[in-house]
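>>> All I have is the shape, not the residue letters:
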């Protein structure tokens, strides 16, 4: 179980994960791959947990003003704001509008459209991210990103590996460089109307617990955030269902001080990210205490219990594998 726990303090960042790593305004961003290899283009990217989950878990940490350049994904990209205020601009040149999100908010950006993200306020902020599928493919960068990166010696090899041409290693390794994104491809990655994109965001204060959740009890609430379809544990679709595939559910678990969820097992993979407070997870023969920013992957079929042992409320986000998770199996 300790090998399945990634503490915030132990996260290993990569400062050279993407092609825009030297572009002014983007040099200070840190990329993390917590579960799965993600979409990093750098051989220096450290992967904390390599076991296949059906989705990838990552994170980004950026200071005020730092920008992650405009790009598109082939699978779902979900942002959970742990700290800071952020802007998600849309379109290849940020011309199609933007949505701002803050602590506790969640945004799921549709596939095949350009998006970026930038830190709006002072201090360092942290985004927890979920990418669809075991292999989320490679990033498609907006044409202007390639042009800016080339000015600083960075290019992509075919297949998505970052090459530093200023060092000449692309000549030594005789690699074939990828072509920049063409205008025809960029034009095909159209931004949906803003009213549709606003359906892809749930603010923290708008998250509503489902009273009939099998986890609900005194001091415990479970709120749906991303539910692609009606589930086998009683959750209706929404509030984010998406017209593109997700392959996972996202929920918010809140527990008052002293609240307890007895031993239960899941039929699908379960990943827990603590947003605030502390959470004790116990099983026969052991227990782990999680704090804010920590991530844990719970083995399928392991009976485990949750308890909030602190004097403040716990808020955690839970990713459950599959579109329609099963009922938990309570064992005590």
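Perfect, thanks for sending it. Computed from a prediction, not measured in an experiment: that's the story for all the values here.

>>> Every contact and neighbour count from this point should use C-alpha atoms.
Will do.

>>> For residue 157, which non-adjacent residue is spatially closest?
For residue 157, ignoring the flanking residues on the chain, the nearest one in space by C-alpha to C-alpha, 6 or more residues apart in numbering is residue 177 at 4.0 Å.

>>> Enumerate every residue touching that neighbour.
155-158 (C-alpha atoms under 8 Å, 6 or more residues apart in numbering).

>>> Now the element after the longest helix along the chain, going C-ward?
Longest helix of the chain, by residue count under DSSP state H: helix 143-150. Note on helix 143-150: by DSSP states H and E, the next helix or strand toward the C-terminus is strand 154-157.

>>> and the helix or strand following that next one, what does it pack onto?
Using DSSP H and E, the next helix or strand after strand 154-157 towards the C-terminus is strand 161-164. In terms of contacts (3 or more C-alpha pairs under 8 Å, 6 or more residues apart in numbering; DSSP states H and E), strand 161-164 is packed against strand 154-157, helix 169-172.

>>> Would you reformat these as CSV and include distance to residue 34 and mean neighbour count?
What follows is the helices and strands packed on strand 161-164, written out as CSV (distance: least, C-alpha to C-alpha, whole Å; neighbours: other C-alpha atoms under 10 Å):
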stretch, distance to residue 34, mean neighbour count
strand 154-157, 23, 23
helix 169-172, 29, 12
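
>>> structure B:
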């Protein structure tokens, strides 16, 4: 059923103790989501909406005002799209090496091997749509302060990334090894790049690179590049975010005016669509899907799909395509 590939925002199943910092004061109200792929949650009970490997992972974070995600580092790309709220991304192992504030629609790709955290600094519950590189996004490296607080609140992180919650009666099995905090030498390898270099890793919608030569472009439809690691076979130049670290996917913004459409076409790579604004109608041979704000849909490779904006305010959708160089789509007569 094609409907099984649709994840509605209203149906998201959160995990409130996905990571070792989930009891840290200020971080204890966050909700983590694994939408597509295994994700990087340390709690084995994290709900996975669609487990099918895509070559990348799709996740999400929902946090009330003043809720913090503690300082950590990733081994693969981590990209955030701000769907709701106002957020501050915070850099450095001790959260004291600068940062950037982001609003709805903004995108950031945070380089690998550096400490980052993020806080909802707005006045409403916020939601971040997240893309992580690779089917196996690796384990999270937490700052030493997180380990200290985790022990105080009954959480133990084991080597390999499994979380043990002693307040629920869970025990550390014989032979299991606790994950140690990173050493001074390891922290030095995760240094924050200069601020002027990091400035090129965050974009506002007006900075997206609209490509008039996109094969999807037509009256009332534009496709804009956000993350393009290399020149692609479907006519996109590298940038605006290319990165000096691997991504393994492209991120685009597809905008349609009310009533505008893209005819049926087939793609050779994985494609995940996240609707930020408006109502998007996706038509496939197996049926039709109506997507609203916050909904996520993954179309099977090789299956024709057509798009239409059926809302009066048009549509803005973020599209993740697998690989550094997506192929030219084939339009169906």
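Structure received. Owing to the predicted nature of the structure, the values given are computational and were not obtained by experimental measurement.

>>> Any idea which of the helices and strands packed on strand 161-164 of the first structure gets closest to residue 45 of the first structure?
Of all those, the one in closest proximity to residue 45 of the first structure, counting by C-alpha to C-alpha, is strand 154-157 (15.5 Å).

>>> What residues in the second structure pair up with that closest one?
Strand 154-157 of the first structure corresponds to residues 155-158 in the second structure, going by TM-score structural alignment.

>>> Make sure residue 182 of the first structure is actually in contact with residue 143.
Yes - Residue 182 of the first structure is within contact range of residue 143, at 6.7 Å (criterion: C-alpha atoms under 8 Å).

>>> Between the two, point out the one with more neighbours.
Neighbour totals were compared for residue 182 of the first structure and residue 143, and residue 143 leads with 18 against 10 (other C-alpha atoms under 10 Å).

>>> The more buried one corresponds to which position in the second structure?
So, by TM-score structural alignment, residue 143 of the first structure is matched to residue 144.

>>> burial count for the residue nearest to that match when sequence neighbours are not counted?
Once flanking residues are discounted, residue 144 of the second structure sits nearest to residue 181: 5.1 Å by C-alpha to C-alpha, 6+ apart. Residues near residue 181 of the second structure, counting by other C-alpha under 10 Å, number 17.

>>> quick one on the thing from earlier: could you list every helix and strand in contact with the longest helix of the first structure?
Secondary elements touching helix 143-150 of the first structure (3+ C-alpha pairs under 8 Å, 6+ apart): none.

>>> Check how far it sits from its aligned residues in the second structure, on average.
If you overlay the two and look at helix 143-150 of the first structure, the average distance to its match in the second structure is 1.1 Å (mean C-alpha distance after the TM-score superposition for the first structure).

>>> residues making contact with that helix?
With contact meaning C-alpha under 8 Å, 6+ apart, helix 143-150 of the first structure is reached by 19-23, 69-70, 92-93, 155, 180-183, 186.

>>> Swap in 6 Å and give it another go.
Here helix 143-150 of the first structure makes contact (C-alpha atoms under 6 Å, 6 or more residues apart in numbering) with 20, 181.

>>> Find out how far that helix is from the centre of the chain, if you would.
25 Å (C-alpha atoms, centre = their mean, to the nearest Å).

>>> Repeat that for stretch 276-294 of the second structure.
Here stretch 276-294 of the second structure is found 20 Å from its chain centre; the criterion is C-alpha atoms, centre = their mean.

>>> That one: end-to-end distance?
With C-alpha to C-alpha, to the nearest Å applied, stretch 276-294 of the second structure spans 6 Å between its terminal residues.

>>> can you check stretch 226-241 of the first structure too?
6 Å.

>>> Buried residues in it, which are they?
226-229, 231, 235-241 (16 or more other C-alpha atoms under 10 Å).

>>> all helices in the first structure, in order from the N-terminus.
143-150, 169-172, 183-188, 194-197.

>>> Could you look over the ones you listed and pick the most buried one?
Ranked by mean neighbour count, these are led by helix 143-150 with a mean of 18 (mean count of other C-alpha atoms under 10 Å).

>>> Distance to residue 15 of the first structure added to the helices of the first structure, as JSON lines?
Converted to JSON lines, the helices of the first structure look like this (distance: least, C-alpha to C-alpha, whole Å):
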{"stretch": "helix 143-150", "distance to residue 15 of the first structure": "15"}
{"stretch": "helix 169-172", "distance to residue 15 of the first structure": "19"}
{"stretch": "helix 183-188", "distance to residue 15 of the first structure": "26"}
{"stretch": "helix 194-197", "distance to residue 15 of the first structure": "30"}
